[in-house]
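J.: Task: produce atomic coordinates for the following.
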Amino acid sequence: MHKYPVSISLSSYGADLVRQQGQLSFVEVLAAAGAQRIEWREELLTTEQPHELAQAAADQGLECVFSSPLELWVAGRSQPNAELAVTLDRAQAFGARWLKVSLGYFTDTNDLDSLSALLNRHPVKLLVENDQTLHGGRIEPMQRFFNEIERLAVPVKMTFDIGNWQWQDQSATTAARLLGRHVDYLHCKAVARRA
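T.: Below you'll find the model as predicted:
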């Protein structure tokens, strides 16, 4: 049986604790737990230095994913988000092989050729995650985006966040059936419904 690599997102430990202790303090914990990857969280960074985090992860044999709250597509703009190139560079500085972002406002007029050109020049691979927004977190826009990505052979894969489908009142099982072939990173997250 093939064992898939386990990645632990540092948001799992709670934003307050991670900001208080710093992301560096969790590297040995994840390695001791048997994780193969660590997911740095851009929104939880405080005074950490990219090279220190990258080196600490490498010393423990951990691969890195860099998670950014960046939306790939901004409303009213056909080109990818102007911050994408610098965010890819930032992810690389943190030792990441993957950058995780959300879809944003994808339309039929978005310029996928320019996205492809940028990604083909960069060593960091792009992952697009279903988020908790109506415009970028529902099955329909994700399906349209990944169908176009597949048709044009743009090097993008999906992060499938199991819990986020609940925010949209959509079935994770249906999403998996429709989007599964695009998934490279499965994000397991517990979600409890409240009244």
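J.: Going by C-alpha atoms from here, please, whenever you check contacts or count neighbours.
T.: Noted.
J.: where do the helices sit along the protein?
T.: 15-21, 27-33, 50-59, 84-93, 112-120, 139-152, 164-167, 172-179 (DSSP state H).
J.: Quick one: closest of these to Tyr105.
T.: helix 139-152 (8.5 Å; CA to CA).
J.: what comes up buried for that closest one?
T.: Within helix 139-152, the residues scored as buried using 16 or more other CA atoms under 10 Å are 139, 141-142, 145-146, 149.
J.: ok so, going back, could you point out which of the helices of the chain sits nearest Ser68?
T.: Closest to Ser68 of the helices of the chain, according to CA to CA: helix 84-93, at 7.8 Å.
J.: ok so, going back, next, format the helices of the chain as a markdown table and append distance to Val74.
T.: A markdown table is the format used below for the helices of the chain (distance: least, CA to CA, whole Å):
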| stretch | distance to Val74 |
| --- | --- |
| helix 15-21 | 26 |
| helix 27-33 | 33 |
| helix 50-59 | 27 |
| helix 84-93 | 11 |
| helix 112-120 | 13 |
| helix 139-152 | 14 |
| helix 164-167 | 20 |
| helix 172-179 | 22 |
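J.: Ok, which of these comes nearest Val65?
T.: Of all the helices of the chain, helix 84-93 sits nearest to Val65, with 7.8 Å by CA to CA.
J.: gap between Ser7 and Ala32?
T.: 13 Å (CA to CA, to the nearest Å).
J.: Let me fix that, I meant to ask about Ser171.
T.: Using CA to CA, one obtains 34 Å as the distance from Ser171 to Ala32.
J.: neighbour count winner among the two?
T.: Ranked by neighbour count (other CA atoms under 10 Å), Ser171 and Ala32 place Ser171 first, with 14 against 10.
J.: Contact partners for the nearest residue to that one once chain neighbours are set aside?
T.: Closest residue in space to Ser171, ignoring its immediate chain neighbours: Trp165 at 6.4 Å, by CA to CA, 6 or more residues apart in numbering. Residues near Trp165 by CA atoms under 8 Å, 6 or more residues apart in numbering: 130, 132, 137-138, 171-172.
J.: this one as well, want them side by side:
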Amino acid sequence: MPSVLVATSAFGHRMIAEQGQAAMLPCLSNAGADGVEIRRELLPEDFDDFDALGRACDEHGLTVVYSAADELWSGDMLSPSLPARLDEAAALGAVAIKLSLGRYTGTSTDTWQRLSALIAASPVAWVMVENDQTRDGGTVAPLLACLEDATGAGCPLHMTFDIGNWHWTGDDPVLAADRLGRFVAYVHCKGIIFGQGRPHASVPDLAEMQTWQQLMSHFPRGVPRAIEYPLQAPELTGFVREQLERLRAL
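T.: Okay, the predicted model is just below:
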């Protein structure tokens, strides 16, 4: 995977709704991004031209990670939407797909073999689960159980470590990095501020960036990372370039 990316959600739902995700690609390319994270929830409801969107990303020199909010697990059952999401990712030319964990309670050897077969049959190189903002899918224990079970079953399942989401679930990010770091293939970066009793994504300050360096020490060297915090500025390309360089220096 490329080293530094931007999730299109960083530009805000309103801008994406008005202009579309493809409209962000020239800015990302000009700012020096290595890749883009295409968000399924920001595509129009009837969207089906994944091939064209993938070609546009390629024309701008951007590697694609595909983000789908689907939950990989419901108890011991795989999501029935997984084959469709893998097909969409393949049509985009994505190197990786990111899903929510869902509610994992353990599963059978046959189910792990089925997941392994689906991954092996797809051109998408990396299938990842992310710590989301829920108790079921965003806390250390179920993520660790799933990823350890995957390793035991020989299934190539990886993790997206979202630095900010731990503040929604109350887990310690450093402890989470220590427990889960060996599974991490991709890092979501966002600063956090608190308002009205809840966390909100923000541009990270210097103190937050210093704590991120501590987190990174638990992950594989050179792990790819993505901006998932608000990118808003009068001179947008320059601001995006500046933020990409901050992440590249971690």
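J.: For the two chains, what TM-score is obtained?
T.: Once superposed, chain against chain, the TM-score is 0.92 (TM-score structural alignment, normalised by the length of structure 1); 190 aligned residues with a CA RMSD of 1.4 Å.
J.: By neighbour count, which of the contacts of Trp165 of structure 1 wins?
T.: Neighbour max across those (other CA under 10 Å) = Asn130, 25 neighbours.
J.: List the contacts of it.
T.: Going by CA under 8 Å, 6+ apart, Asn130 of structure 1 touches 102-103, 136-138, 142, 159-161, 164-165.
J.: which residue in structure 1 lines up with Ala7 of structure 2?
T.: For Ala7 of structure 2, the aligned residue in structure 1 is Ser9 (criterion: TM-score structural alignment).
J.: now Gly32 of structure 2
T.: Under the alignment (TM-score structural alignment), Gly32 of structure 2 pairs with Gly34 in structure 1.
J.: Now do the same contact list for that match.
T.: Val6.
J.: Also Leu24 of structure 1?
T.: So Leu24 of structure 1 contacts 48, 52-53, 56 (CA under 8 Å, 6+ apart).
J.: Go through structure 2 and flag its longest strand.
T.: For structure 2, the strand with the greatest residue count under DSSP state E is strand 63-75.
J.: Report the angle between that strand and helix 50-59.
T.: Angle, strand 63-75 of structure 2 to helix 50-59, by axes from the mean of the first three to the mean of the last three CA atoms, to 10 degrees: 140 degrees.
J.: Touching strand 63-75 of structure 2 from outside, list them.
T.: 1-2, 34-41, 54, 57, 78-79, 81-82, 85, 89, 92-107, 129.
J.: Which of the contacts of Leu24 of structure 1 are still contacts in structure 2?
T.: When you map these onto structure 2 and apply both residues aligned by TM-score structural alignment, their matches' CA atoms under 8 Å, the shared contacts are 53, 56.
J.: The contacts of Leu24 of structure 1 into JSON lines, with extra columns for distance to Ala117 of structure 1?
T.: Listed next are those as JSON lines, based on distance: CA to CA, whole Å:
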{"residue": "Glu48", "distance to Ala117 of structure 1": "31"}
{"residue": "Glu52", "distance to Ala117 of structure 1": "30"}
{"residue": "Leu53", "distance to Ala117 of structure 1": "29"}
{"residue": "Ala56", "distance to Ala117 of structure 1": "32"}
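J.: Just the buried ones from the contacts of Leu24 of structure 1, in ChimeraX syntax?
T.: Listed next is the ChimeraX selection for buried residues among these, using 16+ other CA under 10 Å:
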select :53,56
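J.: Enumerate every residue touching Ala145 of structure 2.
T.: By CA under 8 Å, 6+ apart, the residues touching Ala145 of structure 2 are Gly106.
J.: where's it relative to Ile227 of structure 2, distance?
T.: 27 Å.
J.: if I pick the residue most central in space within structure 1, what's in contact with it?
T.: Geometric centre of structure 1, nearest residue: Lys100, 2.1 Å, by CA atoms, centre = their mean. Lys100 of structure 1 sits next to 65-68, 126-129, 159 when contact means CA under 8 Å, 6+ apart.
J.: Tyr105 of structure 1 maps to what in structure 2?
T.: Matched by TM-score structural alignment, Tyr105 of structure 1 corresponds to Arg103 in structure 2.
J.: residues in contact with that match?
T.: Going by CA under 8 Å, 6+ apart, Arg103 of structure 2 touches 71, 73-75, 136-137, 142.
J.: now with 10 Å?
T.: For Arg103 of structure 2, the contact set (CA atoms under 10 Å, 6 or more residues apart in numbering) comprises 71-77, 134-138, 142-143, 146.
J.: Can you flag the buried ones in these?
T.: Among these, those scoring as buried are 71-73, 77, 134-138, 142-143, 146 (criterion: 16+ other CA under 10 Å).
J.: Can I get the residues you listed in TSV including distance to Glu245 of structure 2?
T.: As requested, these are exported to TSV (distance: CA to CA, whole Å):
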residue	distance to Glu245 of structure 2
Glu71	32
Leu72	33
Trp73	36
Met77	41
Thr134	31
Arg135	33
Asp136	34
Gly137	31
Gly138	28
Pro142	34
Leu143	30
Cys146	34
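J.: and which of those residues is nearest to Ser122 of structure 2?
T.: Closest to Ser122 of structure 2, out of all of those and judged by CA to CA, is Leu72, at 15.9 Å.
J.: any idea how far the aligned residue in structure 1 for the closest one is from Arg194 of structure 1?
T.: Alignment note: Leu72 of structure 2 maps to Leu72 in structure 1; criterion TM-score structural alignment. Going from Leu72 of structure 1 to Arg194 of structure 1 by CA to CA gives 30 Å.
J.: cool, Ala85 of structure 1 as well?
T.: Between Ala85 of structure 1 and Arg194 of structure 1 the computed distance is 39 Å (CA to CA).
J.: Could you check which of those two is surrounded by more residues?
T.: Applying other CA under 10 Å to Ala85 of structure 1 and Arg194 shows that Ala85 carries more neighbours, namely 15 against 4.
J.: any idea how far Arg177 of structure 1 is from that one?
T.: 32 Å.
J.: Many thanks, we can stop here.
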